[in-house]
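Engineer: Generate coordinates for the sequence data below:
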Amino acid sequence: MPRIYKKKLGTREYRNYSEATVNEALSQVVDGKLSIRGASEQYNIPYGTIYNRYKGTHMRKPGAQTVFSESEEKAILKSAAKCSDWGYPLTLLDLRFFAKAFLDKKGRVVTKFENNLPGVESAYSLLRRHKDEYSQRVSSNIKKARAKVSHDSINKYFDNLTPVIKDLPPSNIFNYDETNMSDDPGKKQGIYRRGVKYPEKIMNFSKSATTVMMCGSADGVLLPPYVIYKSVHLYDTWKEGGPKGTPCCQKTCCSSGSRFNRTNSGWIDSITFRDWFRTSFLPHAKAFLPHAKV
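Structural biologist: All right, here's what the predicted structure looks like:
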């Protein structure tokens, strides 16, 4: 992280007003509603600041000047964020090389950058100056096939689903899903626009480890989890413990608690899914829906 300089105890405030306040004070002076002195007293801004702004002198920001202008910084970050819109977010290192390519193309040599490559602190400072618009987020890896699913197809799915479940009680509506919990390629931070709800990175990957099947009804009743190990054999010590009772179903249909199985890959297949359906879901469904045909 970049160094954040702290003022020494007793140091006077150099600036305690916003840019919007300065612009408002200037507009009052330009419109003739206030004198420079009057604007200084009313908005609590130093006389010299308003005077220099009014005359168009000393317009640079206080402190060390940035390598890129504000418009150039916004252009660099906007281009980096565009990559995340496409599903291929840039890392902080990518952003640094992106800035280097910009300097090289312009023919500008920055002596404080080694080989014209901005340092890590420079990249962090760049993001901090524009933190209201851009930030680093940890992305979720999704495959290309999933990325192709459009908003229209999702909306169409729910439009078709709504009339189907309209008169069904919540206890009759179940949702299930399985997830693999290890051997993941990992997540990295990328540059995204501020406010992106689901930061994602498109990449093909494979994982093989322990899988857990979860199922629950719309009224909040959960089935005990169904655990699938990656192994040729299923050992008794692997079947010890596991969630049982609250918050899972406490009826006799689920009294045995979590169930366990194994596959060569650690992923669920047709055989293990059939076993879950017959030994976990059907007994629960019959207990809650005794008159239903299941």
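Engineer: from here on, contacts and neighbour counts on C-alpha atoms
Structural biologist: Fine.
Engineer: May I see the buried residues of stretch 20-39?
Structural biologist: 22, 25-26, 28-29, 34, 36, 39 (16 or more other Cα atoms under 10 Å).
Engineer: farthest-separated two in these?
Structural biologist: Val22 and Leu34 (13.3 Å; Cα to Cα).
Engineer: All the strands of the stretch 51-200 of the chain, in order from the start?
Structural biologist: 134-138, 140-142, 174-180, 189-193, 200-202 (DSSP state E, counting those that start in this stretch).
Engineer: Second input sequence below; structure requested for side-by-side comparison:
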Amino acid sequence: MSQIRRRVAGAKPYRNYTADTLRAAMAALDTEMSLRESEVNCKVPRATLNRKKTNEKELNKVGRPKVFNDALKEEFVQSIITAAAWGYPLTGLDLSLLVKSYLDRLGLNETRFKGNLPGRDWLKGFLQRHKSTLSVRFSENITPKSRCYPRDIKKILSRIKNYLGGC
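Structural biologist: This is a model prediction of the structure:
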């Protein structure tokens, strides 16, 4: 069962107004109209008008905070790209295990993941958000021509050694 959330009919509406409507409501407040009248005429919530009128800071985003920040997600993307460049593309399970090992290493327990292992929905959303840099492909069949020879293995190991700084 998918966990894509859809808006429920009759649920509390959030931002059911446009920026132009908000500007019109704020202009109406400047012409000595009350908050209540401006709310009724422009269909913008009174609390929003009051907050904008008194220059209060914007509220936090509605909903649960993200699991990872944008910088960390970018590190995951770069790790996936690097592994693919080395000739070891990651599968969805590999990516989930990478995230799990990261969380376990930091000693974090993410309650949204069962056993700290992200599910299919998180993986699908992650790939959807990064579809400009990541793609899902079928693996190629291994034929006798594409076998690894010792010279190929030495080449791969020298690349890894250069990447790690000649350890």
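Engineer: For Ser71 of the first structure, which of the strands of the stretch 51-200 of the first structure is the nearest?
Structural biologist: strand 134-138 (14.5 Å).
Engineer: To what extent does that closest one diverge from the second structure after superposition?
Structural biologist: Superposing on the second structure and averaging over aligned pairs (mean Cα distance after the TM-score superposition for the first structure), strand 134-138 of the first structure comes out at 2.2 Å.
Engineer: any idea what Arg259 of the first structure aligns with in the second structure?
Structural biologist: In the second structure, no residue is equivalent to Arg259 of the first structure according to TM-score structural alignment.
Engineer: ok, now which ones touch the nearest residue to Arg259 of the first structure once chain neighbours are set aside?
Structural biologist: Once flanking residues are discounted, Arg259 of the first structure sits nearest to Tyr226: 4.9 Å by Cα to Cα, 6 or more residues apart in numbering. Tyr226 of the first structure sits next to 212-214, 258-261, 276 when contact means Cα atoms under 8 Å, 6 or more residues apart in numbering.
Engineer: picking that back up, rebuild the strands of the stretch 51-200 of the first structure as JSON lines, extending it with mean neighbour count.
Structural biologist: Converted to JSON lines, the strands of the stretch 51-200 of the first structure look like this (neighbours: other Cα atoms under 10 Å):
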{"stretch": "strand 134-138", "mean neighbour count": "20"}
{"stretch": "strand 140-142", "mean neighbour count": "16"}
{"stretch": "strand 174-180", "mean neighbour count": "14"}
{"stretch": "strand 189-193", "mean neighbour count": "24"}
{"stretch": "strand 200-202", "mean neighbour count": "23"}
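Engineer: so can I have a markdown table of the ones you listed showing distance to Lys112 of the first structure?
Structural biologist: Shown next, in a markdown table, are the strands of the stretch 51-200 of the first structure (distance: least, Cα to Cα, whole Å):
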| stretch | distance to Lys112 of the first structure |
| --- | --- |
| strand 134-138 | 25 |
| strand 140-142 | 36 |
| strand 174-180 | 47 |
| strand 189-193 | 24 |
| strand 200-202 | 33 |
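Engineer: Looking at the ones you listed, which is nearest to Val164 of the first structure?
Structural biologist: Nearest of the strands of the stretch 51-200 of the first structure (Cα to Cα): strand 174-180, 13.6 Å.
Engineer: Outside of stretch 85-95 of the first structure itself, list whatever touches it.
Structural biologist: 80-81, 83-84, 120, 123, 188-192, 200-202.
Engineer: 7 Å instead, please
Structural biologist: Residues outside stretch 85-95 of the first structure that contact it (Cα atoms under 7 Å, 6 or more residues apart in numbering) are 80, 83-84, 123, 189-191, 200-202.
Engineer: Out of these, which comes closest to Glu72 of the first structure?
Structural biologist: For the contacts of stretch 85-95 of the first structure, the nearest to Glu72 of the first structure is Ala80 (12.3 Å; Cα to Cα).
Engineer: Show me what the closest one lines up with in the second structure.
Structural biologist: Looks like Ala80 of the first structure aligns to Ile80 there (TM-score structural alignment).
Engineer: And for that match, the neighbour number?
Structural biologist: Neighbourhood size, Ile80 of the second structure [other Cα atoms under 10 Å]: 19.
Engineer: again, but for Ser139 of the first structure
Structural biologist: If we define neighbours as other Cα under 10 Å, then Ser139 of the first structure has 22 of them.
Engineer: Give me the distance between the equivalent of it over in the second structure and Cys148 of the second structure.
Structural biologist: Taking TM-score structural alignment, the alignment pairs Ser139 of the first structure with Ser139 from the second structure. Distance, Ser139 of the second structure to Cys148 of the second structure, by Cα to Cα, to the nearest Å: 16 Å.
Engineer: next one: Leu117 of the second structure
Structural biologist: 33 Å.
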